[in-house]
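Participant: From the sequence below, what's the structure:
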Amino acid sequence: MTKVTEVVEQLVSPIVNDLELVLVDVEYVKEGSDWFLRIYIDTPSGDIDIDQCALVSERLSDELDRTDPIVENYFLEVSSPGAERPLKNETDFLNAIGQYVFVKTYGPIDGMKEFEGYLLSYGDDVAEVEIRIKTRKVSVSIDKEKIALARLAIDFSS
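Facilitator: Just a heads-up that it's a prediction; the model follows:
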């Protein structure tokens, strides 16, 4: 059985591409008794506006009504990924080089599972993040298959 997110991604991708936007993420989650279908979009320059979100929402809603791929009742939300946008693929990681990131791993690396710092590089499926341990800056290499979650973060120490 195909996951809801995969079906919706196939439906929304042509809409987003037609509008020259970027599909950042698709989530289908249950919160309390309600289901939410969340679509995160952006522009290549990172300045998405509410009118663009509304247009994608209208077109996707029509497509969802036509194909009816979701059994449960749900709320559709189309929005910007925000300041802490997820890093899902190689392009996301490459675009985030030099930026402050948060990375959570499936298992500990040097006794830690959460890393917050500057993404120094990404290549050969390894992310190198410069973190601060007390007053020292340390570079940590994290294999992509060990990354449970990665997103941009806000550096409050600056």
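Participant: Going by C-alpha atoms from here, please, whenever you check contacts or count neighbours.
Facilitator: Will do.
Participant: which helices and strands does the lengthiest helix in the chain pack with?
Facilitator: Under DSSP state H, the helix in the chain containing the largest number of residues is helix 50-67. In terms of contacts (3 or more Cα pairs under 8 Å, 6 or more residues apart in numbering; DSSP states H and E), helix 50-67 is packed against helix 4-18, strand 74-79.
Participant: Now show me the structure for the sequence below, then we'll compare the two:
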Amino acid sequence: MNYYPKILPFYMTYPMPLIWEEEDTVMRDLEYLQELYPRQAKKYRKRIEELLERFDSEGSVLYDEYPDRMTLYKMAQDIYAVLEQEEKREQAEAAAVAAAPADGGEVSTTGDRISAGAAMNPVVRTAETAPLLGPESMELIQVLLYGEIFRRRQKRGFRKF
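Facilitator: The predicted structure is shown next:
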């Protein structure tokens, strides 16, 4: 006569840790793929992450069951405005550095002083260094914002709905 019931292994009696481990691998995959973003997108993703810190609280719009589309769009517009101001400031600083005369500079035909560095290395705008302006950049910011909101909701384990 067998008095002992069939003994189950630990992983079968408490399967929850396996579920959480699966979610951790999903988040690790997402973070890895975000590191593969192009340089500009990665820069803006990090800045969006910093800007979202002020919205990250218990009763925030970020954690609503169904976040309002217009509220999220307004949030994306605000982030776009901040990023645009930062881009303009960076361009102004770069222009000031390029325009500053350096020792050993040359005089152009118009009488303006040209620094040796500027004469040798003219500023060339490429796709990577061009400012993020235009409707396509607003769409990029929205996509990055929604991805960051998703990541925060998953990380917090938000399942109230």
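Participant: TM-score for the pair, please.
Facilitator: The TM-score (TM-score structural alignment, normalised by the length of the first structure) is 0.24; 57 aligned residues with a Cα RMSD of 3.9 Å.
Participant: now the helices and strands packed on helix 50-67 of the first structure as CSV including mean neighbour count?
Facilitator: Formatted as CSV, those follow (neighbours: other Cα atoms under 10 Å):
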stretch, mean neighbour count
helix 4-18, 16
strand 74-79, 16
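Participant: Including distance to residue 136 of the first structure, could these go into CSV?
Facilitator: Output for these, formatted as CSV (distance: least, Cα to Cα, whole Å):
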stretch, distance to residue 136 of the first structure
helix 4-18, 41
strand 74-79, 38
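Participant: right, so of the ones you listed, which gets closest to residue 62 of the first structure?
Facilitator: With Cα to Cα as the measure, helix 4-18 is the member of these nearest residue 62 of the first structure (10.4 Å).
Participant: now residue 46 of the second structure: how far from residue 25 of the second structure?
Facilitator: Distance of residue 46 of the second structure to residue 25 of the second structure, computed by Cα to Cα, to the nearest Å: 21 Å.
Participant: Which element, helix or strand, includes residue 82 of the second structure?
Facilitator: Following DSSP states H and E, one finds residue 82 of the second structure within helix 69-99.
Participant: after that helix comes which helix or strand?
Facilitator: Using DSSP H and E, the next helix or strand after helix 69-99 of the second structure towards the C-terminus is strand 106-107.
Participant: So which other helices or strands are in contact with the helix or strand that comes right after that following strand?
Facilitator: Of the helices and strands lying after strand 106-107 of the second structure in sequence (DSSP H and E), the nearest is strand 113-114. For strand 113-114 of the second structure, the packing partners by 3+ Cα pairs under 8 Å, 6+ apart come out as strand 106-107.
Participant: Return the list of helices and strands in contact with the strand it packs on.
Facilitator: Strand 106-107 of the second structure is packed against strand 113-114, with contacts defined by 3+ Cα pairs under 8 Å, 6+ apart.
Participant: Now do the buried residues in the helix or strand that the strand it packs on is followed by.
Facilitator: Where DSSP H and E defines the elements, the next helix or strand beyond strand 113-114 of the second structure is helix 116-120. Within helix 116-120 of the second structure, the residues scored as buried using 16 or more other Cα atoms under 10 Å are residue 118.
Participant: Tell me what angle whichever helix or strand comes after helix 116-120 of the second structure forms with helix 69-99.
Facilitator: Following helix 116-120 of the second structure in sequence order, the next helix or strand is helix 135-156 (DSSP H and E). Orientation note: helix 135-156 of the second structure sits at an angle of 120 degrees relative to helix 69-99 (axes from the mean of the first three to the mean of the last three Cα atoms, to 10 degrees).
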